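**Student:** Below is the structure, and that's it, no one-letter string:
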């Protein structure tokens, strides 16, 4: 179901109004919008700027700086692969290439069937258990090609 722009704006304004009084409210507002919609609607960015009395450029800069914010809905599953140095030294690049090939998408892409979104992440805190990944908030350590194939099959169901 596609939300009408006015419905998005009303819900976004409610979130912004609820959080704008906090100290340093921009990040909490962006987090709450993503929790509410599954992404941060672009039409909410000027509303945030107006409510916080900051420029649209500043809101856009913060929004685009952080990799976790999305400007479109994610798939039913989100697979994040660690791209940090410790995982890279343990073969994460080959796994990243395999994941993109198995799913048929590049970073930040969602499969055509809407099943899975593939995202890079720059450390999951499992450096001693790399390469690591996260599937729908669950961390996976010591990821190998076989486990990756199982994950790709599982998320496509």
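**Tutor:** Good, I have the coordinates. All values reported here derive from a predicted model rather than from experimental measurement.
**Student:** rest of the way, CA atoms for contacts and neighbours
**Tutor:** Will do.
**Student:** which residues sit in contact with the closest residue to residue 121 other than its chain neighbours?
**Tutor:** Nearest in space to residue 121, with sequence neighbours left out and distances taken as CA to CA, 6 or more residues apart in numbering, is residue 82 at 4.9 Å. Residues in contact with residue 82 (CA atoms under 8 Å, 6 or more residues apart in numbering) are 92, 120, 121, 122, 123, 124, 131, 132, 133.
**Student:** take the one below as the second:
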């Protein structure tokens, strides 16, 4: 998958986001979130724009972006399936659930199916510990998952 945006337009759109959010206290994370919302990921071409505006090095911006699992440096699939990898979910069968999803999709974490339908990502706690194991499909949280329920989620995402 590629981003169909001209480099100049990408720079202008990134700059508009920076201009709108630069007045916030600690604006880097909100800016990265908005850039990802705008483009579906944080393009490398956006990093120097952000760095210059915040008086940071490009390496500092890149370091923050890659530290947090929520930011992507490549386009995601049409659907994003996040599987909780935290301790509560692991203790309730999350490891087996994750392996099942990987097998069903034919991909590993941080990968997208060849047809571009699903990106699989690990997430470290969805806050649904009492309903473990849990997953999130396109921002909607699902708990108390078992094999049949995860099969349904994968099937929904593959549509």
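**Tutor:** Perfect, I can see it now. Fair warning: this is a prediction, and the values are worked out from it, not measured in the lab.
**Student:** before we move on, the earlier item: how close does the residue nearest to residue 121 of structure 1 get to residue 34 of structure 1?
**Tutor:** 21 Å (CA to CA, to the nearest Å).
**Student:** Please apply the same query to residue 125 of structure 1.
**Tutor:** 23 Å.
**Student:** Buried residues, the lengthiest helix in structure 1. List them.
**Tutor:** Counting residues, the longest helix found in structure 1 (DSSP state H) is helix 5-19. Judged by neighbour count using 16 or more other CA atoms under 10 Å, the buried positions of helix 5-19 of structure 1 are 8, 9, 11, 12, 13, 15, 16, 19.
**Student:** Check stretch 122-138 of structure 1 too.
**Tutor:** In stretch 122-138 of structure 1, counting by 16+ other CA under 10 Å, buried: 123, 124, 126, 127, 130, 131, 132, 133, 134, 135.
**Student:** At which residues are the helices of structure 1 located?
**Tutor:** 5-19, 26-37, 44-52, 56-65, 85-88, 92-103, 145-155.
**Student:** Excluding residues flanking it in the chain, which one is nearest the residue mapped onto residue 100 of structure 1 from structure 2?
**Tutor:** Here residue 100 of structure 1 is matched to residue 102 in structure 2, going by TM-score structural alignment. Excluding the flanking residues, the one nearest residue 102 of structure 2 by CA to CA, 6+ apart is residue 108, at 5.5 Å.
**Student:** Likewise for residue 132 of structure 1?
**Tutor:** residue 141 (4.5 Å).
**Student:** didn't the one you found look like it was pressed against residue 129?
**Tutor:** Yes: the pair residue 141 of structure 1 / residue 129 is scored as a contact, 5.1 Å apart, by CA atoms under 8 Å.
**Student:** before we move on, the earlier item: now which residue in structure 2 aligns to the residue nearest to residue 132 of structure 1?
**Tutor:** Under TM-score structural alignment, residue 141 of structure 1 pairs with residue 143 in structure 2.
**Student:** dump the residue contacts of that match.
**Tutor:** 128, 131, 132, 133, 134, 135.
**Student:** Residue 49 of structure 1 now?
**Tutor:** Contacts of residue 49 of structure 1 (CA under 8 Å, 6+ apart): 55, 56, 58, 59.
**Student:** In strands, which of the contacts of residue 143 of structure 2 fall?
**Tutor:** If you go by DSSP state E, the contacts of residue 143 of structure 2 have residue 135 in strands.
**Student:** ok, so of the contacts of residue 143 of structure 2, who is nearest residue 25 of structure 2?
**Tutor:** residue 128 (29.7 Å; CA to CA).
**Student:** what's the counterpart of that closest one in structure 1?
**Tutor:** When structure 1 is aligned by TM-score structural alignment, residue 128 of structure 2 is paired with residue 126.
**Student:** Next: residue 52 of structure 2.
**Tutor:** By TM-score structural alignment, residue 52 of structure 2 lines up with residue 50.
**Student:** separation between its match and residue 117 of structure 1?
**Tutor:** From residue 50 of structure 1 to residue 117 of structure 1 the distance is 31 Å (CA to CA).
**Student:** These two - which one has more neighbours?
**Tutor:** Shown here are residue 50 of structure 1 and residue 117; by other CA atoms under 10 Å, residue 117 has more neighbours (24 against 11).
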